[in-house]
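> Here is a sequence with its predicted model. Questions after.
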Amino acid sequence: MKYAQIPLGPLQTNCYLLAEEGGSCLIIDPGGEDGKLNQYINEYKLKPIAVILTHAHFDHIGAVDAVRNKYDIPVYIHEKEASWLLDPALNGSQRFQYGEPIRLKPADGIIAGESAMQLGAFSFQVLETPGHSPGSISIFLKDAGIVVAGDALFSGSIGRTDLPGGNHEQLIKSIHDKLMVLPEETIVLPGHGPATTVGNEMDSNPFLNGF
């Protein structure tokens, strides 16, 4: 499997394209600039099959409907934030005002709890990692050695917890119980900034002392 990290939107949120041999791909967190994203997809002759959202903050969902409509693909989100797609007060677009308030169509697929998922050729484990937001998830692709962590864990940092529904203690527990137990060589693909590994964060992340 190959992946591409494409910063998009007003906060340069990392959108990820995960591609299998043959070109089928998952789109994770298309935060904006759908034209830039489409250009990349066309250049590498990729075939999107689904959008997965690690959570529903405005900077992760700005291009969802544009991408969904262009490729006629389903959108998946955790049940605790399904209503956020429709509500600018919940997804933060009303509060932060980086553009027009975001009101999207409902998700096509609702993720309830932790489970193994299969979408086309992609097999992965959904990990519930709340704390940054109530319905935050991480996507663990064991065979590829990759976890897409959204805004739970960053290189040398962790997600903010001062937004509605955030909880610092819950976030630390999520990282400890769900992410730090993964193999140390697992590549962590965060919602902002550079990729890292579980081992690197165990050793040097100042927010995770004692792991």
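Perfect, I can see it now.

> from here on, contacts and neighbour counts on C-alpha atoms
Noted.

> what's the following helix or strand after the helix or strand hosting Ser138?
Secondary structure from DSSP states H and E places Ser138 in strand 137-141. Following strand 137-141 in sequence order, the next helix or strand is strand 146-150 (DSSP H and E).

> ok, and for that following strand, which residues are buried?
Residues of strand 146-150 classed as buried: 146-150 (neighbour count, 16 or more other Cα atoms under 10 Å).

> for stretch 184-202, same thing?
Under the neighbour-count criterion of 16+ other Cα under 10 Å, stretch 184-202 has 184, 186-192, 196-202 buried.

> show me the contacts for Asn14.
5-8, 29-31, 190-193 (Cα atoms under 8 Å, 6 or more residues apart in numbering).

> The residue nearest to it when sequence neighbours are not counted: how many residues sit nearby?
Leaving aside its sequence neighbours, Asn14 sits nearest to Pro7 (Cα to Cα, 6 or more residues apart in numbering; 4.3 Å). Using other Cα atoms under 10 Å, Pro7 has 21 neighbouring residues.

> And for Glu169?
Residues lying near Glu169 (other Cα under 10 Å) number 10.

> With Leu119 instead?
Residues near Leu119, counting by other Cα under 10 Å, number 11.

> Okay, one more to line up with it:
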Amino acid sequence: MVPLEDSTIDILKKASIGKGFGERELAKQCQCSLSAIQTFFKGNYSEALLESLAFILDLNYQALRMHALGHSKPPKIKLNGLKGFQSEFPYSPQLTLIVNHYLVSDPVQKTAVLFDTGTSASECLTYLEQENLNLKAICITHQHKDHTHALDAYRSAFPEAIIYAARVFPKIAESKVIKLDTSYSFDRFTMYALATPGHTEDGLSFAISGLERPLILVGDALFAHSQGGTHSQEAYRSALHSNREQVLSLAGESVLAPGHGPLTTVAHELKYNPFYAEN
């Protein structure tokens, strides 16, 4: 199973940035020393401090605690018609990200739609050839390099594929701005785009109907137990609002396919994601 993308510290740091709180402000709010905060962020776990930080950062404490203790795991999901691929992206000398991209296909009509490209196209292109699938479209959740690096490889292999995104790619004639809340049909399944800004201003999620269960390809808007990072308080508020209204308001059985980490569901995130848990 693909591992969770974010640690408890990652979640707390994302929420701290979103709230505009540095370590000194967190220490002040928690009524503890700066060194206590710094030690905690280096991995010295304290349940009392975790509870204080959850309260200050408006995170669900029980969901955060379950995540910290490893007691909450996303359900194992297999959805016919959905295939995920992973590739590596060197984010820094110390950190290599594992990036997801996904193929939704119709085995009868032999058509497929790709969601993001990752950094390597080789495995997916081999699969498309083996299954004799025609790639009809490439849908981009956001234009960060780890999600679009392999775009040219797919364009070379399938030059007729239409590229859908929130904004056009410069010098790519076949790229189109997707219309929000407009249905796009691909044989047995239908797709429509949802605006999910926050991690990026042009963030999109793609909702798919026609499979065994509803599917939403969320890019970096949401992760299992977490969400994509934001770089301002305004962007953080935007992420919280758009994720709640556009994605987590959908049917609980809906499968969420994120840009990093494992598959999850709306119901699971409403119980175990510290940013959104309702219990």
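Received, thanks. Remember, it's a predicted structure, so these values are computed and weren't measured experimentally.

> Report the TM-score for the pair.
Scored against TM-score structural alignment, normalised by the length of structure 1, the superposed chains reach a TM-score of 0.82; 189 aligned residues with a Cα RMSD of 2.1 Å.

> returning to what we had before: farthest pair within the buried residues of strand 146-150 of structure 1?
The largest separation in these, counting by Cα to Cα, is between Ile146 and Gly150 at 12.4 Å.

> anything in contact with each of these two?
Leu189.

> tell me, what residue is most central in structure 1?
Nearest to the mean C-alpha position of structure 1, by Cα atoms, centre = their mean, lies Thr54 at 3.2 Å.

> And the alignment partner in structure 2 of that residue, how close does it get to Ala221 of structure 2?
Aligning on TM-score structural alignment places Thr54 of structure 1 opposite Thr141 in structure 2. Per Cα to Cα, to the nearest Å, Thr141 of structure 2 is found 9 Å from Ala221 of structure 2.

> Return every residue with contacts to both of the two.
203-205.

> Scan these and report the most crowded one.
Counting neighbours by other Cα under 10 Å, Ser205 comes out on top of the shared contacts of Thr141 and Ala221 of structure 2 with 29 neighbours.

> you'd agree that residue is up against Val218?
Yes. Look at Ser205 of structure 2 against Val218 with Cα atoms under 8 Å: they come within range, at 4.4 Å.

> now the helices: where do they sit in structure 1?
Using DSSP state H, the helices found in structure 1 span residues 34-43, 58-61, 64-71, 88-91, 93-96, 168-174, 198-204.

> Comparing those helices, which stretch has the densest surroundings?
Mean neighbour count (mean count of other Cα atoms under 10 Å) peaks for helix 58-61 among the helices of structure 1, with a mean of 27.

> From Gly31 of structure 1, how far out is Ser93 of structure 1?
Counting by Cα to Cα, the gap from Ser93 of structure 1 to Gly31 of structure 1 is 12 Å.

> Burial check on Tyr76 of structure 1, number of neighbours?
When neighbours are counted by other Cα under 10 Å, Tyr76 of structure 1 registers 19.

> That one maps to what in structure 2?
The alignment partner of Tyr76 of structure 1 in structure 2, by TM-score structural alignment, is Tyr164.

> in the stretch 151-279 of structure 2, which spans are strands?
Under the criterion DSSP state E, counting those that start in this stretch, the stretch 151-279 of structure 2 contains strands at 162-165, 175-177, 184-186, 189-195, 204-209, 215-219, 255-258, 264-265.

> what range in structure 1 does the shortest one sit on?
Residues 196-197 of structure 1 are the counterpart of strand 264-265 of structure 2, counting by TM-score structural alignment.

> With structure 2 overlaid, how far apart is that stretch on average?
Averaged over the aligned pairs, stretch 196-197 of structure 1 sits 0.2 Å from structure 2 after superposition, using mean Cα distance after the TM-score superposition for structure 1.

> So what touches that stretch?
Contact partners of stretch 196-197 of structure 1, identified using Cα under 8 Å, 6+ apart, comprise 154-155, 184-189.

> Pick out whichever of the residues you listed sits closest to Ala116 of structure 1.
Nearest member of the contacts of stretch 196-197 of structure 1 to Ala116 of structure 1, counting by Cα to Cα, is Thr186, at 17.8 Å.

> all strands for the stretch 1-150 of structure 2, in order.
Under DSSP E, counting those that start in this stretch, the stretch 1-150 of structure 2 gives strands at 82-92, 95-106, 111-115, 134-139.

> related to what we said a few turns ago, list just the nearest of the contacts of Asn14 of structure 1 to Asn209 of structure 1.
For the contacts of Asn14 of structure 1, the nearest to Asn209 of structure 1 is Pro190 (19.4 Å; Cα to Cα).

> So the closest one is in contact with Phe154, correct?
Yes. Assessed by Cα under 8 Å, Pro190 of structure 1 is found in contact with Phe154 at 5.4 Å.

> mind checking what Met117 of structure 1 lines up with in structure 2?
So, by TM-score structural alignment, Met117 of structure 1 is matched to Tyr184.

> Who are the contact partners of Phe154 of structure 1?
Counting by Cα under 8 Å, 6+ apart, Phe154 of structure 1 has contacts 188, 190-196.

> Please report how far the alignment partner in structure 2 of it lies from Leu263 of structure 2.
Superposed on structure 2 with TM-score structural alignment, Phe154 of structure 1 falls opposite Phe223. Phe223 of structure 2 sits 8 Å away from Leu263 of structure 2, going by Cα to Cα.

> Find the nearest non-adjacent residue to His225 of structure 2, please.
Distances taken as Cα to Cα, 6+ apart place Asn273 nearest to His225 of structure 2, at 3.9 Å, with adjacent residues excluded.

> That neighbour reaches Ala63, doesn't it?
Yes. Using Cα under 8 Å as the test, Asn273 of structure 2 is close enough to Ala63 to be in contact (6.1 Å).

> Just want to know which of these two has more residues nearby.
Asn273 (27 against 24).

> Now do the same contact list for that one.
So Asn273 of structure 2 contacts 60, 63-64, 224-226 (Cα under 8 Å, 6+ apart).

> Kindly recompute the last result at 10 Å.
With contact set as Cα atoms under 10 Å, 6 or more residues apart in numbering, Asn273 of structure 2 has these partners: 11, 59-60, 62-64, 66-67, 72, 222-227, 266-267.

> Over to Ser205 of structure 2?
Counting by Cα under 10 Å, 6+ apart, Ser205 of structure 2 makes contact with 115, 139-142, 192-197, 216-222, 243, 246-247, 256-258.
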